[in-house]
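> just a sequence and a predicted model for now, questions to come.
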Amino acid sequence: MEELDLSQAVWHKATASGIHGQCVEVATNLPGTIAIRDSKDPTGPVLLFAPAEWTAFLNSLK
């Protein structure tokens, strides 16, 4: 499996997290992939999801 280039990821975190919030960040601009990372560790591990998996996850939260 080819490694995904995350250098073009545009990361977003919840506005409610504040400047020192402990949140996850989400990048939705990557082709065919949703990327998730810990905002406290931006160079750390990243979880990758297919768009359908991400949608199912979000729907389960509702």
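In hand now; what should we look at? Numbering: from 1, shown residues only.
> C-alpha from now on. contacts and neighbour counts both.
Will do.
> this protein: strands as residue ranges?
Ranges of strands in the chain, per DSSP state E, are 11-13, 24-30, 33-38, 46-49.
> may I see the buried residues of the first one?
The reference is to strand 11-13. Buried positions in strand 11-13, judged by neighbour count with 16 or more other C-alpha atoms under 10 Å: 11, 13.
> dump the strands of the chain to CSV, plus distance to N59.
Output for the strands of the chain, formatted as CSV (distance: least, C-alpha to C-alpha, whole Å):
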stretch, distance to N59
strand 11-13, 19
strand 24-30, 16
strand 33-38, 15
strand 46-49, 14
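> putting a second one here so we can go through both:
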Amino acid sequence: MSLADASIVEKSYGARGRVGVKLVRPAETRRLLGDVTASLADRLVDRFRLLVDKVLADGN
């Protein structure tokens, strides 16, 4: 199920077929995301991704 299917975001199509998304209920989504606690594995993956992104950006 996608975020659009779950009525969390609305999709729109702009110039050159670019897809835009807008939160349907931003305050409720913000509140719910505040209740989420990332696991250790999630945090490690996020940090690794940031490190790889930085290394790739510095290499260009």
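It's in. Since we're looking at a predicted model, the values are computed, not measured.
> care to give me the TM-score?
Put the two chains on top of each other and the TM-score (TM-score structural alignment, normalised by the length of the second structure) is 0.27; 22 aligned residues with a C-alpha RMSD of 1.9 Å.
> out of the strands of the first structure, indicate the one that is most buried.
strand 33-38 (a mean of 20; mean count of other C-alpha atoms under 10 Å).
> what packs against that strand?
With contacts defined as 3 or more C-alpha pairs under 8 Å, 6 or more residues apart in numbering; DSSP states H and E, strand 33-38 of the first structure has these neighbours: strand 24-30, strand 46-49, helix 51-61.
> measure R47 of the second structure to L40 of the second structure for me?
The gap separating R47 of the second structure from L40 of the second structure is 11 Å, by C-alpha to C-alpha, to the nearest Å.
> please say which of those two ends up with more neighbours.
More crowded of R47 of the second structure and L40, by other C-alpha atoms under 10 Å: R47, with 12 against 9.
> buried residues, whichever strand or helix holds that one. List them.
Assessed by DSSP states H and E, R47 of the second structure sits inside helix 40-59. Judged by neighbour count using 16+ other C-alpha under 10 Å, helix 40-59 of the second structure contains no buried positions.
> for it, give me every contacting residue.
Applying C-alpha atoms under 8 Å, 6 or more residues apart in numbering, helix 40-59 of the second structure has no contact partners.
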